[in-house]
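*Asks:* Sequence first, predicted coordinates after that:
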Amino acid sequence: MNILMPTIFHPYTGGITYHVDNVIKHLTDISPYNFHILNYNFQGELKKLPPNTWVHKVKYIKGIRGPTYTFMGYSIGKKLIEKYNIEIIHSHYAFPQGFLGALLSEKYNIPHVLTLHGSDVLLLSKHPVGKILFNYALKHCDRIICVSKYLKEQLPREYQDKSEVIYNGVDFSIFYDEGIDEDYGLFVGSFVPQKGLYTLIEAVKDIDFKFKFIGDGPLFREIREYIERKGIKNIQLLGRKDQMEVAKYIRRCSFLVLPSTSEGLGMTLLEAMASGKCVIGSNVGGIPELIRDNYNGFLFEVNNVEMLKEKIEILVNDRELRRKLGKKGREFSKRFSWEGVAKRLDTIYREVKGDRLI
């Protein structure tokens, strides 16, 4: 089966790239799928790709990336559909990818599956213009996949019947309990406002314990300058790391913190649990679907610096509790597998293709 997939992908890093990479790897284990990815343009060539995967670069103009990706992607997408007999379009993120998928689906009467990952539902759909684009993508798709119950609950009522929840999986080959605790707290994620980094910085700046932040983004330079200006010595900014490096830092940390103000699910929480680590997360979005307070970690109220500081200090001062909560998290994480995600997607692909033939 030939699948056209408008999505961000390697060499770009992040949760969607990681999700798509794992989905493709496990789907090709089930059936001889071929994937044609419409990715944002990038320099050079990719050294390694999943099986049966071709990446097609879509040029865009910086500052108007979404509209120009849609315009250029539509032209490339039409050629790919006609050349490779595309049978299903599976878009990741509502705009521009889902919007582009909807346009191509309408033109060629091809089934369209749309996976919503978080900020498209929580932020894009609330924007006056973004809402129009978001609703068009949802209207013109056969099936909607949400990565958490919380995201599904945010969708308009008319789309509830064709939407379902499929949680992300965990790659247990790199996220596992190594039995090592090197006495540092960890944050992994994008340096964007909704990750709540300033709340975390204020909570930990006076704690006698090391903290490492992995990631980059629009706020990276601002946060680095803030840390230097305030003379904060216990926070180390490591910048962007590849997946293998991230996994190593997670396996060796004491605990992981996700202080988001908005979050679709929070994949780093699952990865930390799979590595036998306890976690702390804000009580928002899909995070409470993963953290059971006082069972596999702690929840704190959004932007509550004192509450977060209190939870962190509990773990800093009790290595045995860290281990105990981490073991429970490890057991909890076992229900999230990429094999399960791929099996369900394989069924969905066959269902939507069959529905169009009726």
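*Replies:* Here it is on my side, so go on. Nothing here was measured: the structure is a model prediction, and the numbers come from that model.
*Asks:* From here on, just use CA atoms for contacts and neighbour counts.
*Replies:* Fine.
*Asks:* all helices for this structure, in order.
*Replies:* Secondary structure of the chain, counting by DSSP state H: helices at 15-30, 65-84, 99-108, 119-122, 128-139, 149-154, 197-204, 220-230, 243-252, 267-274, 305-316, 319-333, 338-357.
*Asks:* okay, pairing it with this:
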Amino acid sequence: MKEYFVKMRVIILGQYPLDMKKIRGGVETCIIGLVNELKKYSDIELHVITKEIMWENITKVEDNVTIHYLASPPLPRFVTIKTIDQHKTIKKIKELKPDVVHAHMTAGPGYCALKSGFPNIVTVHGITKEEYDPKIRPGLLDTIRRMVAVPMEDYVFKHAKVLTVVSYYVKKNIKPFCKGEIYIIPNGIRNEFFEIENNEIENMLLFVGGIEPRKSLLNLLKAVKIIKKEIPDVRLHIVGSVRKQRYYNSLVEYVNQNNLNDNIIFKGELSDEEVKKEFSECSVFVLPSKVESFGIVLAEAEACGKPVVASNIGGIPYVIDDNETGFLVEYGDIDGFANKILLLLNDKNLRNKIGIAGMEKAKQFSNKDIAKRYYNLYNAVIHNGKRK
């Protein structure tokens, strides 16, 4: 008698690029890596639901994955998140009738996953209340975003039965508000970061991330000014899109006023291959953030064998082992940040030693292992019949 094999239907809900050459941010990077591994499982029917600013829905089928790009009008996200986007997302989930929905982020995807009524897992990549703290984002639009997103996040924390978080820091901070189970599963690194060649250009620093106040780039520019006194040809490449124009303008003004034009280069938003080239050529990777739940770029730097100097905040200590795979500096200690960078730039053997340790550390963030953990969790959620 012929046996019939029933696949597990899984929906990944969250940011996913229309153009793989243009990857937007850490969450999107993590979802891509997870999808690339899950599609190798013969017993999974994999779907991705994402939104894209356009006028008509697009569905692509490629490499055992069906990607549903839901059209979203060119309006501020706080306008569409609880109206058009929510309606379309829940409708599509119900059409697909999944065994489990895996939502990335609370406000938006997580909220829709719970409202759909299907078994679900919500991954908390960052805490909205922190990322939209008025001290970091005081503007009117950010205030409106906070007013819309925080209640959605609160709903997810209160009603989700299974959540995953990217670091112990996130778990500790959301646990008092959650009733469900919380598992720590870090963000994964795409395999190609382990294969990037080291084409180091001496005295080259690299920052990758959005240009916004919570990344504290002004502190980094001040550190470069200190470093320049000892290493005049030090260079910092800042890779990432401008998310706050006024903040970016203040950075450019500081560069001009302090004669740092030859030392600091704003590279803008680069393609995936161009970003990898920047990783390949840097001597030290730097991240001076004030708020960071994980910092996937840190793990990517480790995978490339690059030493890191970063703020000792949030989930960063979960990724970087101080004095082993990099140096952690208390937030706001500009002199301390500059001194650690100088220590690395002046000692190639130390850079190599820390870089090797970082590559070993990064193995625990491999997408293959992360996907296996999620595969097991999907099965557990389905078999336990957990719902919203």
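*Replies:* It's in. Quick caveat, the model's predicted, so the values are computed rather than measured.
*Asks:* Got a TM-score for the pair?
*Replies:* Superposed pair, TM-score by TM-score structural alignment, normalised by the length of structure 1: 0.90. Supporting alignment: 353 aligned residues with a C-alpha RMSD of 2.6 Å.
*Asks:* picking up where we left off before, deepest-packed of the helices of structure 1, please.
*Replies:* Highest mean neighbour count among the helices of structure 1 (mean count of other C-alpha atoms under 10 Å): helix 267-274, with a mean of 27.
*Asks:* with structure 2 superposed, average distance for that helix?
*Replies:* Mean deviation of helix 267-274 of structure 1 relative to structure 2 after superposition (mean C-alpha distance after the TM-score superposition for structure 1): 1.0 Å.
*Asks:* Okay, angle between that helix and helix 319-333 too, please.
*Replies:* Orientation check (axes from the mean of the first three to the mean of the last three C-alpha atoms, to 10 degrees): helix 267-274 of structure 1 against helix 319-333 gives 110 degrees.
*Asks:* quick one: helix 267-274 of structure 1 aligns where in structure 2?
*Replies:* Using TM-score structural alignment, helix 267-274 of structure 1 corresponds to residues 296-303 of structure 2.
*Asks:* now the matching stretch: how far from the chain's centre is it?
*Replies:* 11 Å (C-alpha atoms, centre = their mean, to the nearest Å).
*Asks:* List the contacts of that stretch.
*Replies:* Applying C-alpha atoms under 8 Å, 6 or more residues apart in numbering, the contact partners of stretch 296-303 of structure 2 are 26, 187-189, 193-194, 208, 279, 285, 287, 307-308, 319-320, 325, 355, 358-363, 365.
*Asks:* And stretch 371-387 of structure 2, by the same measure?
*Replies:* By C-alpha under 8 Å, 6+ apart, stretch 371-387 of structure 2 touches 34, 37-38, 99-100, 114, 117-120, 161-162, 185.
*Asks:* just stretch 44-55 of structure 1 next, same as before
*Replies:* Contacts of stretch 44-55 of structure 1 (C-alpha under 8 Å, 6+ apart): 10-11, 21, 24-25, 28, 32-39.
*Asks:* let's see 6 Å
*Replies:* Surrounding stretch 44-55 of structure 1, the residues in contact under the criterion C-alpha atoms under 6 Å, 6 or more residues apart in numbering are 25, 34-37.
*Asks:* Can you report how many residues neighbour the equivalent of Gly14 of structure 1 over in structure 2?
*Replies:* Aligning on TM-score structural alignment places Gly14 of structure 1 opposite Gly25 in structure 2. Neighbourhood size, Gly25 of structure 2 [other C-alpha atoms under 10 Å]: 16.
*Asks:* Also Gly305 of structure 2?
*Replies:* 32.
*Asks:* I'd like the distance between the aligned residue in structure 2 for Leu80 of structure 1 and Glu56 of structure 2.
*Replies:* Matched by TM-score structural alignment, Leu80 of structure 1 corresponds to Lys92 in structure 2. Using C-alpha to C-alpha, to the nearest Å, we find Lys92 of structure 2 at a distance of 14 Å from Glu56 of structure 2.
*Asks:* do the same with Lys97 of structure 2
*Replies:* From Lys97 of structure 2 to Glu56 of structure 2 the distance is 22 Å (C-alpha to C-alpha).
*Asks:* what about these two, which has more around it?
*Replies:* A direct count of neighbours by other C-alpha under 10 Å for Lys97 of structure 2 and Glu56 places Lys97 higher, at 15 against 11.
*Asks:* Can you tell me how far that one is from Thr83 of structure 2?
*Replies:* 22 Å.
*Asks:* now Val150 of structure 2
*Replies:* Distance from Val150 of structure 2 to Thr83 of structure 2, by C-alpha to C-alpha: 16 Å.
*Asks:* And for Ile49 of structure 2?
*Replies:* For Ile49 of structure 2, the distance to Thr83 of structure 2 - C-alpha to C-alpha - is 16 Å.
*Asks:* What of Glu195 of structure 2?
*Replies:* 43 Å.
*Asks:* Tabulate the helices of structure 1 (JSON lines), appending distance to Ile180 of structure 1.
*Replies:* Listed next are those as JSON lines, based on distance: least, C-alpha to C-alpha, whole Å:
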{"stretch": "helix 15-30", "distance to Ile180 of structure 1": "25"}
{"stretch": "helix 65-84", "distance to Ile180 of structure 1": "43"}
{"stretch": "helix 99-108", "distance to Ile180 of structure 1": "45"}
{"stretch": "helix 119-122", "distance to Ile180 of structure 1": "34"}
{"stretch": "helix 128-139", "distance to Ile180 of structure 1": "44"}
{"stretch": "helix 149-154", "distance to Ile180 of structure 1": "33"}
{"stretch": "helix 197-204", "distance to Ile180 of structure 1": "22"}
{"stretch": "helix 220-230", "distance to Ile180 of structure 1": "28"}
{"stretch": "helix 243-252", "distance to Ile180 of structure 1": "5"}
{"stretch": "helix 267-274", "distance to Ile180 of structure 1": "13"}
{"stretch": "helix 305-316", "distance to Ile180 of structure 1": "15"}
{"stretch": "helix 319-333", "distance to Ile180 of structure 1": "10"}
{"stretch": "helix 338-357", "distance to Ile180 of structure 1": "25"}
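*Asks:* Good, wrapping up.
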